[in-house]
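# sharing a model prediction with you, sequence too.
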Amino acid sequence: MKRIKKIAYSFCSFASQFVSNTFGTYVNYFYIDLMKLSPQLFRNGWILYSIWNAINDPLFGHFSDKTRTKWGRRIPYIAFSIIPLAICFALIWSPPFRVERGQTTQLFIYYLILVFLFDTFYTLIFLNTSALFPEMFTNLKERTEVAGYRNYLLFIGLIAGSALSPLVYTRIGWSGMGILYGTIFIIVMSISLWGSKEKKEFGVEKALPFTQALKCSLKNRSFITYVLASFKFILINNV
């Protein structure tokens, strides 16, 4: 594969950190401090979100493994989730409801629905871009090279999402930031999609039934430890 294609694919790492770090860093400040949603309601919603976040990775991973289309089993999920994620991200920062108007319940439901949808499309995209990595690059030399590109772009996305956002929302507002970042996300992920390619031989492999795959995962102590530690970290860090 040409180097330009490898770099293009690696832009998925920028996109993932760009939106997730902006979301993770500012969503609680936005809804609690600015939108005046009570911390208790926000926390309750975040706990539900954290549970969904823990469930959807193995669930969507199973669906992806079993998918068979002429475009592959990973790329369709990525391609058809880019614009919905960008829209959800923009809408998170543009709630039409206000606590001072007596619309606390509506604001909470709006916030809950959007963070669930955002995480759903986020998982569909980046679970599959991650699954593509070992399938696209099968030798150690290529994997090391592309991992370097991904780590570099991941760092840029992390910095852009956290450090630049205050400058952006101060200048154009939260709604403007959501629209701008959503547009950037679409452009960057389109570049990554252009650099992505599925190999047919991986699509021939038959996936394990979901229950059998779940049993195998639950028997893996390292996997269970990782999942519990990740869930606890997300919960504590955001609640």
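It's in. Numbers count the residues shown, from 1 in each chain.
# could you use CA atoms for every contact and neighbour count after this?
Fine.
# who does whichever helix in the chain runs longest touch, helix- and strand-wise?
Identified as the longest helix of the chain according to DSSP state H is helix 104-136. Helix 104-136 sits against helix 3-28, helix 39-66, helix 75-79, helix 82-92, with contacts defined as 3 or more CA pairs under 8 Å, 6 or more residues apart in numbering; DSSP states H and E.
# mind redoing it with 6 Å?
Judged by 3 or more CA pairs under 6 Å, 6 or more residues apart in numbering; DSSP states H and E, helix 104-136 is in contact with helix 82-92.
# what's the neighbour count on the nearest residue to residue 78 once chain neighbours are set aside?
Spatial nearest neighbour of residue 78, chain neighbours left out: residue 125 (4.4 Å); criterion: CA to CA, 6 or more residues apart in numbering. Neighbourhood size, residue 125 [other CA atoms under 10 Å]: 24.
# before we go on, here's another structure to hold up against the first:
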Amino acid sequence: MSLKQRMLAYCACSLGFSLLNHVFFFYYVKVFLNYYKIEEGWFQFAQMLYLVWNMINDPLFAYIQDTTNFRLTKTRREAILYTAPLFSLSFILIWFPWAQGTWVTGLHLITALCLYDTFFTYIGLAFCCLFTEISSDPKVRLQLTQWSNIAGLLASFSVFICEFTSDSLKSFQAFQLTTVVIAVVAAIMMVYTGLYAHTEHDINIMQSDSSKEEVTHKKSSESSVWRLTWQILSERNFIAFVIVNFFQGFHRTFFSNFVAIIFDELIPDDVVSSSIRKMFYGSLNIVASVIVIFGVPLVQNIGYSKTIKWSFIWKIFAGIIMFMLGRQYIIIMMIYVLLDSAFSWAAFTFFVIPLSEIADHDMYKYKRSHPITSMVFGTNALIVKPAQSLCPMLTVAILNRYGYEEHKTGKLGLQGLDSLKDTMFLILCGYSCILGIIQYISWSKYVLKPQKSRELVISVPSQF
């Protein structure tokens, strides 16, 4: 297969994977809080178990994918091929309630989160590794980022479609039917990737004899998971990167889970109509993809590193300015959230490039015959993915402390409601400022540069 065909197969997975992910993280918190009426104790307990399972499954699946030769792990594409239908089924599970407001609702959330994350992690690792291993050429990787964001742009309409078919979840049966259709389409896209997304390593194996393949896998599994993980964690560039990525994941989770909840309170229906509100929620992910697609030429000129750095500068100053203006400027607040969310997602899109550089550098540094890309991405996820649980846990705890749970039952007075809205606005601005400062400082410690002629060029490292 040609390189372009393999790149298109990769983009099919980007489409399918993003279709599920956008809908899942945009709606699951709102559905369980407002429709299934889950108790806060069960919600926090489910998030804690989700966090623990996140920490366990990422390095476990990464090590399995890099060191075993089973049918499900033999190649990156086969890992996606055989598990894609199960991933779609785990996505459907969450939208069909088992009960409301009881321990069964808590059990439903625990089961849905853990099952979804199992296949999300397994397929996500293989998907990220495809990016690194389809080509080691930095220009091809940047082009692949652009192409996959075109697919991601199409996937971004999934939230937009759900908003209009369900009338912002007012017709829950229509929402359920829409999620089933999305799951089927996503499974088809990912199966296509599993059939045709061959990496450079796969092609080399297919051109060699079977004995060489066995030797390759044997060499890949000589080191233990602990030794490989320690080698990755001892790299200062990796530490600098995962700190940035952790808080980026925290911020993206906040936008996905809480923008609709907060804006439903901060923006009155008589100021912004329901149709405009639906378009706004649906456009949050669309704008990010558009920025990446048309911003790639700029990134090629100034470099992805400076692009990411400027996104942090924007995050800091935009949050400060919005806080100084106040929540009474509703249209400005909507523009602020739209841009802040878009820049956060757009910057995150380019994070796969430095992580691929770290994987390249690891192979070069330790003279490996086969890249341990899954271990690099898995160790990154081990540190980063707990942010997906910590963000909802922290934010829900803050909101309930200021009366959100009472507000849902109609027991919160006008004074308490005003205090709750102030808290929501403070969270909206405060997260951007605080996280942006931490990320800017940490990103300044990342010093790896793109490969040139198969060798890594590394600038003089500063003290971490």
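In hand now; what should we look at? Source: prediction; values computed, not measured.
# just the buried residues of the following helix or strand past the longest helix of structure 1, please?
Helices and strands here follow DSSP states H and E; after helix 104-136 of structure 1, the next one along the chain is helix 140-163. Of the residues in helix 140-163 of structure 1, those with enough neighbours to count as buried (16 or more other CA atoms under 10 Å) are 142-143, 146-147, 149-150, 153-154, 156-162.
# same for the next helix or strand after helix 140-163 of structure 1, what does it pack against?
Downstream of helix 140-163 of structure 1, the first helix or strand assigned by DSSP H and E is helix 165-194. Using 3+ CA pairs under 6 Å, 6+ apart, the elements in contact with helix 165-194 of structure 1 are helix 3-28, helix 82-92.
# ok, which of these comes nearest residue 135 of structure 1?
Closest to residue 135 of structure 1 of these, according to CA to CA: helix 3-28, at 12.7 Å.
# buried sites along that closest one?
Neighbour-count burial for helix 3-28 of structure 1 flags 5-25, 27-28 (criterion: 16+ other CA under 10 Å).
# also stretch 227-244 of structure 2?
In stretch 227-244 of structure 2, counting by 16+ other CA under 10 Å, buried: 228-229, 232-233, 236-244.
# JSON lines for the residues you listed, including secondary structure and distance to residue 448 of structure 2?
Shown next, in JSON lines, are those (DSSP: H, G, I helix; E, B strand; the rest coil; distance: CA to CA, whole Å):
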{"residue": "228", "secondary structure": "helix", "distance to residue 448 of structure 2": "20"}
{"residue": "229", "secondary structure": "helix", "distance to residue 448 of structure 2": "19"}
{"residue": "232", "secondary structure": "helix", "distance to residue 448 of structure 2": "14"}
{"residue": "233", "secondary structure": "helix", "distance to residue 448 of structure 2": "15"}
{"residue": "236", "secondary structure": "helix", "distance to residue 448 of structure 2": "10"}
{"residue": "237", "secondary structure": "helix", "distance to residue 448 of structure 2": "7"}
{"residue": "238", "secondary structure": "helix", "distance to residue 448 of structure 2": "10"}
{"residue": "239", "secondary structure": "helix", "distance to residue 448 of structure 2": "12"}
{"residue": "240", "secondary structure": "helix", "distance to residue 448 of structure 2": "11"}
{"residue": "241", "secondary structure": "helix", "distance to residue 448 of structure 2": "10"}
{"residue": "242", "secondary structure": "helix", "distance to residue 448 of structure 2": "14"}
{"residue": "243", "secondary structure": "helix", "distance to residue 448 of structure 2": "16"}
{"residue": "244", "secondary structure": "helix", "distance to residue 448 of structure 2": "15"}
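# to residue 137 of structure 1, which of the helices and strands packed on helix 165-194 of structure 1 lies closest?
With CA to CA, the closest approach to residue 137 of structure 1 among these belongs to helix 3-28: 9.3 Å.
# what about stretch 405-415 of structure 2, start to end distance?
15 Å (CA to CA, to the nearest Å).
# in structure 1, what range does that stretch match?
Mapped onto structure 1 using TM-score structural alignment, stretch 405-415 of structure 2 spans no residues at all.
# next: stretch 443-462 of structure 2.
Aligned by TM-score structural alignment, stretch 443-462 of structure 2 corresponds to no residues of structure 1.
# host element of the residue lying closest to residue 66 of structure 1 once chain neighbours are set aside?
Leaving out its chain neighbours, the residue that sits closest to residue 66 of structure 1 by CA to CA, 6+ apart is residue 207, at 5.8 Å. Taking DSSP H and E as the definition, residue 207 of structure 1 sits outside all helices and strands.
# again with the one 5 residues further on
With elements delineated by DSSP H and E, residue 212 of structure 1 resides in helix 210-218, which encompasses its position.
# so where is that helix in structure 2?
Against structure 2, helix 210-218 of structure 1 falls on residues 225-233 (TM-score structural alignment).
# burial check on residue 335 of structure 2, number of neighbours?
Neighbour tally, residue 335 of structure 2, other CA under 10 Å: 12.
# actually residue 109 of structure 1, not the one I wrote
Look at residue 109 of structure 1: counted by other CA under 10 Å, it has 11 neighbours.
# which residue in structure 2 aligns with it?
In structure 2, the residue matched to residue 109 of structure 1 (TM-score structural alignment) is residue 107.
# likewise for residue 65 of structure 1?
So, by TM-score structural alignment, residue 65 of structure 1 is matched to residue 66.
# what about its match, neighbour count?
22.
# find me the equivalent region of the strand or helix carrying residue 312 of structure 2 in structure 1.
Using DSSP H and E, residue 312 of structure 2 falls within helix 304-325. Helix 304-325 of structure 2 corresponds to no residues in structure 1, going by TM-score structural alignment.
# just stretch 353-372 of structure 2 next, same as before
The aligned range for stretch 353-372 of structure 2 is empty, by TM-score structural alignment.
# contacts for that stretch, please.
With CA atoms under 6 Å, 6 or more residues apart in numbering as the test, stretch 353-372 of structure 2 has contacts from 66, 132, 373.
# columns distance to residue 443 of structure 2 on top of the residues you listed, output as TSV?
Output for those, formatted as TSV (distance: CA to CA, whole Å):
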residue	distance to residue 443 of structure 2
66	28
132	21
373	22
